Structures are given as structure tokens and as C-alpha cells.
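A.B. asks: Predicted coordinates and the sequence they were generated for:
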Amino acid sequence: MKHSILVAGGVLVASASLIAAGCGSSSTSSADTTATGGGEAPAGAAVGSGATFPALAYTRWCQESETCTYAAKGSGAGIKDLTSGTVAWAGSDAPLEAEEQKAIGKTVYYFPTLLGAITLPTNIEGVSKAINLTGPALAGIFDGEITTWDDKDIAASNPGVTLPSKPITVCVRADSSGTSYNFTAYLAQVSQGFADKMGAKGSKTPTWTAKVSANPGNPGVANCVKSNPNSIGYVDLADATQAGLADKTAAIGVEGNYVAPTTASIEAAGAAADITDNLVVDVANSQAKGAYPLVATTYALAVQGGNDNAAVKKVLTYFLGSMAQGQLAGIGYAPLPADLNKAATAQLAKLG
């Protein structure tokens, strides 16, 4: 990465709300979900791009701190931008694949920034509240085994709820997505049938065996659910809330122990997670008491020896600070556990 990518002025900050407003009902092709909004970025701001999962937080923090800009266009796109040197840092909800690490050719540091729930917003005719789903039933919806809402495996978790005998519209991501990676990794853990059909590991670009409606970014998936009766999708809690779908996000679990996505249930999963040397933390399918099982850690990625690492260090110092972390519960996320925050803050020294 030989050229500087600090903002010289006039660059606009990405706005997740504009992504949501600009999406159509659905698309079958991968689309660039970069959006612009806000105001002019200050000179010297570090340019970032990537995951839509943390976009509401990152956009807010960049505007408040005046240290950065962020284009929310998917984890895969952000990693490509980091590889080409067009950004100083990237947002990703998934660790690098071997080919991605090889393409970058330098050590990549993972800085966890927040925890979030991958929620399952629904829009079911005649059902005005959140439903319950087991992990295997959820996997069945997304691998095509379950195709109507009155399927016995869904009905068994929802006694007293009249579920329509209507086809399920399955809303998914069209772009290379860390949310898709974490979601499919979870489904493969809880369903051997899903693993056999879709693979035993998570994928940023899954080839779905169900009939799906593909949409750009988490806001696009939320918009798909909102616009299509009898639909379900997977998005972060922040985007579900912004789309007005938070009260219809499914509780996940087993009979008698269904857990809804809340700040408390996200934190319960995070508190039980083990910290690894590279700070990549898997919090999915937590068995901790009160933990929501579909929780993901999202990361800011920076490259060893990057020309703009001094600016990136300022960005991440703000992201990991008490002011930024203290805002997360109010916008649909959860702060990092204290020990993980401490480890990430200590790692800032490696940026120089």
C-alpha cells in the first residue's frame, strides 16, 4: 500500500439510513451498496469501507470524532478495498479467507469494535408478534426444506398462533457479506441437513438451495422483509429496529427456552466467549444462560505498516473508547466485554 488515502476534503460520509431508503424491494444481482450522506469530511480523515452490519455505529462515530469516513458496502467489498489500498481500514464481520490474506500480503490486525445480533425479522400475514424458531427449523427455511409458514416444525414452536399456509419469501444478501458468513456458520452448526446441502463452514457468498430474494446490504434485506408479506430475512438488530421490524424478530432456541435479541442477550453471549491471540472471537451458538445464539463480533481491519496507520489509530481509539462504546445499547448493538476491549486497545500499539 504505497499511496496515501487520507481525505483531503470534500468526501462524504456513508449513511446507513440512505442505503435503506435507496433500496428497491429486491434484486437478484450483487450490487454496490455504497451510499453517501452527512457532510464534508475533515482533512486527514481515514477512509474506511466494508460491512453494513456496524454501519449505523461507524457512521455516527466517524461524524462525531471527525477522524474517518465509512462506505458501507459489504465485508467482501471492504476487504477488496483494503487489498487494493483504496482505504486505510476496512470493516468486516468475518475473518479473512486464506486467499484474501495472501492477496494482502501483510499482517492484518483484527480490532473487534462491537457485538451485534443477527436477527430474523418476519412479516407474516395475520401474525402481529414475534414468533419462536428452533435452529433446525430456521435452517430448514434457508435450505429449502421448509417452504410454508404452517410447516409442522414452525407450528410446534408457536402453540396458539395461527400460521398461514403461504409460501415463505426468503430474503438474503446479494453482496459478499460477513453477516451471511456468520449466519450460515451458525445454521451449519445446528443442522446437519443444512451442512450437507450448503457446506459445513460459513460463507460470505452462499449458494442458497432455497428459492431466495437477494438484496444489497443489511438495509436491503430489511426492506425486502418489510415490503413482502410472508417473508423472513437476516439482518443486524440495528437495521431491524430502523426498519420498524424489531418487534417481529424471531426468538431462537429450543422448546421452553427461546431467547429474543436484546442488548442483554447479546452481552450474555459475549461474556462467555474466549479471546484468541488474533482477537477473532466466535460468539455464535453460545450455550450461556440468557444468551441469544446468533451473535456476531464485527471488526475493523488494519494492515501492518500501512501509510495511514497513525490516522487509523485515532479512529480506533475513539471506537474503543467509553463514549462510543456507551452509545451502542441505544442503537441496537452491545459494547465489547471489558477484557476484549482491553486486548483490542492494547493492540493499537502495533499500528505505530
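C.D. replies: Ah, there it is.
A.B. asks: from here on, contacts and neighbour counts on C-alpha atoms
C.D. replies: Will do.
A.B. asks: nearest residue to residue 311 other than its sequence neighbours?
C.D. replies: The shortest distance from residue 311 to any residue other than its chain neighbours is 5.8 Å, reached at residue 46 (Cα to Cα, 6 or more residues apart in numbering).
A.B. asks: Same check on residue 199?
C.D. replies: Of all residues beyond its chain neighbours, the one nearest residue 199 is residue 188 (7.0 Å), with distances taken as Cα to Cα, 6+ apart.
A.B. asks: okay, now that neighbour: neighbour count?
C.D. replies: Counted with other Cα atoms under 10 Å, the burial measure for residue 188 works out to 22 neighbours.
A.B. asks: May I ask you to confirm that it belongs to a helix?
C.D. replies: Yes: according to DSSP: H, G, I helix; E, B strand; the rest coil, residue 188 belongs to a helix.
A.B. asks: Next up, a structure to set beside the first:
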Amino acid sequence: MLRHLTRTLALAVALSISAGQAYADTALKGAGATFPHPLYSKWFRDYQAEDPTVTFSYEAKGSGYGISRIVSGGVDFGATDKYLTDQELKVAPEKLLHIPTVIGAVAVAYNVPVAGHGLKLTPQALAGIYQGKITRWNDPILVRLNPKLGLPSRKIVVIHRSDSSGTTSIFTDYLSAVDNSWSKSVGKGTSVVWPVGVGAEGSSTLVKKIEETPDSIGYVEIAYALENDLKTAAIKNRSGRFVKANALSTRAAAVQAMQKKAGKAHPAERDFRLSLVDQPGKEAYPIVGLTWLLVYQQQRDAVQGKKLVEFLRWQLRKAEKMTSTLHYTPLPETWTTQVEQTIGSIHIPQ
């Protein structure tokens, strides 16, 4: 009898400890952009090492998916490379905040075996390829830009994202800004009606398609291109220089636009929604964008809200130093205080 009672008490204690541990863990769910996914994955792992009571889950299915999930209340945070318009924000049940995290460049990657590195493209040439006006690698326009590459006569295989994508939003925002015919015929957004090309769902799938398809071209966040050793084109910027995507050219593109935008509002009312494409500056890479975390200003759960705010403060102050190793560009220091104030405006229920 005593032995049975001892075993019963031991089992009860074990169950109590187990239940207490389960209660202590706070699960934060997110969904959205594949653009920053390599970086966010590292942030989640590193933060869990500092605070083991937090667990993260993240569905990298594109910015459109992240927006729909946060608006429907299915996740604690959404991730997007395309900011929401005033009209889109009205659909959300409560006030959504845009928390900018990092800046990234959209590289134009290609797989032309005989051409080697060094492809140069003007905005009009890039738009022409994606409109189906330039269909072969030895088109006179491309040969004039790249006389030493020995471009082949083979057909260009155009690859684009098939899902609702923030990377697509940045890419088409750029093409709309630099090419009037693109702006009128195709436009910009997370999803567009592509004149030509083969679709790929997600950044990783797009990379794989480029790798497996000779004579192909596609657009992808620079981290994916560099991590997979893809060739990337130099794009002619507003100053007339051909610039490749890297940390310096990304920052050069972002600083001026961000300073102008940030100076317009009271610090507590910053609006971090802005486009960074086609910025002036000799060193500026022209296809650059911000990526944001979408969170509700009014949190519904005290524990989850507190943990989410703690993570947001951590990534702003500490994780930005990790960005360069994964080829992202941190926010300018001039923005840190303003972003922190926005995070501080999140209300956690008592």
C-alpha cells in the first residue's frame, strides 16, 4: 500500500513538473515572406538559446500568405516585403504596426553556361526580357551591353514567382518605376499577370529552377543567390553605373530615401512604409526593399504579447549585427530609436 502510494505521488509530481514546463513555454507563431527567411531562422534559433521558454514556428509561404494570416488572427506576427496600403490596413480587425527589420536586395540571377560572370542589364533590357520582347540571349540589345560575353543564340527561359510574393512586389515596383510600358501593361504587386515565363513557388524553388535550367533568368533575394553560388547581373542605376547587389550598394540605395521619409513625422508616429527602389547615388543598387514584421498594437494575450515585444527589442538591438553574415543590410542607426518607440507603443494587457 505504501509502495503504491509512493509511486502515485511520484507520478503526480512528474506530471505536475511536466505541466509546469509546458505552461512555461510560450509559442510564437509567424508566417509570410521567404525573402528574410534565412535570417529569421537564425534569429529564432539564437533567441531561443537566450530565452528557452520561447518557441517559434514560421511558415515561409510568401508575403501575401503572411498578410492574410495576421489579418485573420491565425498568427502572432506576419512577415512581408510589401507594405500594406491604408485601404488594406482597414481590413485588419485592429491597428497593425509595420516593424521594419532589415533591408535586402533582389538580385537578378542567371544560368548561361557559356557566358560566365559579368552580365550587364539596363532597366529597359530587364523589362524587355520579362515582357517577352527580348527572347534570345544574343538579342542585339544584350550583345551591345555585353560584347565580350559571347552570349548564345538560345532562347531565354524566364522564371518568376508563382505565389503571392514580397520579392515579386519589390521587383515589379522597380520595373514599374523605370519602364513606362511595364507600368502600364503589367504593373506592380505581390502577384501580377506575367507576360511570359515559368512560375516557381517560394525563393528556394526559384533558385532550384535556375540551377536546373540552362539559359534561365530569375529574381531572388541576394542571400539566396550568394548562398547557392548563382551568377548575378549588374544593373544600370539612375546614375548610369552598372552595380551588383551587395551590402554596400544596398545600404547606399536605402539611406537617402529612409532619411527623407523618417523626417516627416513625429517620432512616436513614424510611418515606416516606403519604397527603396531606383534611388539616386553612384553606388546605389536599384532593386532594394525593406522587409517588415506585422504585429497588432493591441495584444490580446499578456504572456505572448510580452514575449513578442521582448523578441522585437532583441532583434532590433542585438540581431542587427548578425545581418551581414547572411548578406542582409541592417537598418541605419538613425532609425533605431524610432523603431524602438514603435515597438514600445505595443500595448500588453494586464
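C.D. replies: Nice, thanks for sending it over. Note that the structure is a prediction, hence the values are computed from the model and not measured.
A.B. asks: For the two chains, what TM-score is obtained?
C.D. replies: With the length set by TM-score structural alignment, normalised by the length of the second structure, the two chains reach a TM-score of 0.84; 307 aligned residues with a Cα RMSD of 1.9 Å.
A.B. asks: any idea how far residue 285 of the first structure is from the most centrally placed residue in the first structure?
C.D. replies: Central residue check for the first structure by Cα atoms, centre = their mean: the C-alpha nearest the mean position is that of residue 53, 3.2 Å away. Taking Cα to Cα, to the nearest Å as the measure, residue 53 of the first structure and residue 285 of the first structure are separated by 18 Å.
A.B. asks: residues contacting residue 94 of the first structure?
C.D. replies: Neighbour list for residue 94 of the first structure: 75, 178-179, 181-182, 204, 298-299 [criterion: Cα atoms under 8 Å, 6 or more residues apart in numbering].
A.B. asks: for those residues, which one is nearest residue 236 of the first structure?
C.D. replies: Within the contacts of residue 94 of the first structure, the smallest distance to residue 236 of the first structure is 7.9 Å, found for residue 179 (Cα to Cα).
A.B. asks: these two touch, right, the closest one and residue 91?
C.D. replies: No: the pair residue 179 of the first structure and residue 91 does not pass the contact test of Cα atoms under 8 Å, sitting 11.7 Å apart.
A.B. asks: Assign a three-state SS to residue 46 of the second structure, would you?
C.D. replies: Under the three-state scheme (three-state DSSP), the conformation of residue 46 of the second structure reads as helix.
A.B. asks: The first structure: which residue goes with residue 241 of the second structure?
C.D. replies: Taking TM-score structural alignment for the superposition, residue 241 of the second structure sits opposite residue 257 in the first structure.
A.B. asks: Can you get me a residue count around that match?
C.D. replies: Using other Cα under 10 Å: residue 257 of the first structure sits among 13 other residues.
A.B. asks: Residue 150 of the second structure now?
C.D. replies: Taking other Cα under 10 Å as the criterion, the count of residues near residue 150 of the second structure is 13.
A.B. asks: check contacts around residue 167 of the first structure.
C.D. replies: Each residue near residue 167 of the first structure by Cα under 8 Å, 6+ apart is listed here: 147-149, 230.
A.B. asks: if we can go back for a sec, list the contacts for the corresponding residue of the second structure for the residue nearest to residue 199 of the first structure?
C.D. replies: Per TM-score structural alignment, the equivalent position to residue 188 of the first structure in the second structure is residue 176. For residue 176 of the second structure, the contact set (Cα under 8 Å, 6+ apart) comprises 182-184, 187-188.
A.B. asks: Tell me the spacing between residue 176 of the second structure and residue 305 of the second structure.
C.D. replies: Taking Cα to Cα as the criterion, residue 176 of the second structure is separated from residue 305 of the second structure by 39 Å.
A.B. asks: One more: residue 105 of the second structure?
C.D. replies: For residue 105 of the second structure, the distance to residue 305 of the second structure equals 31 Å [Cα to Cα].
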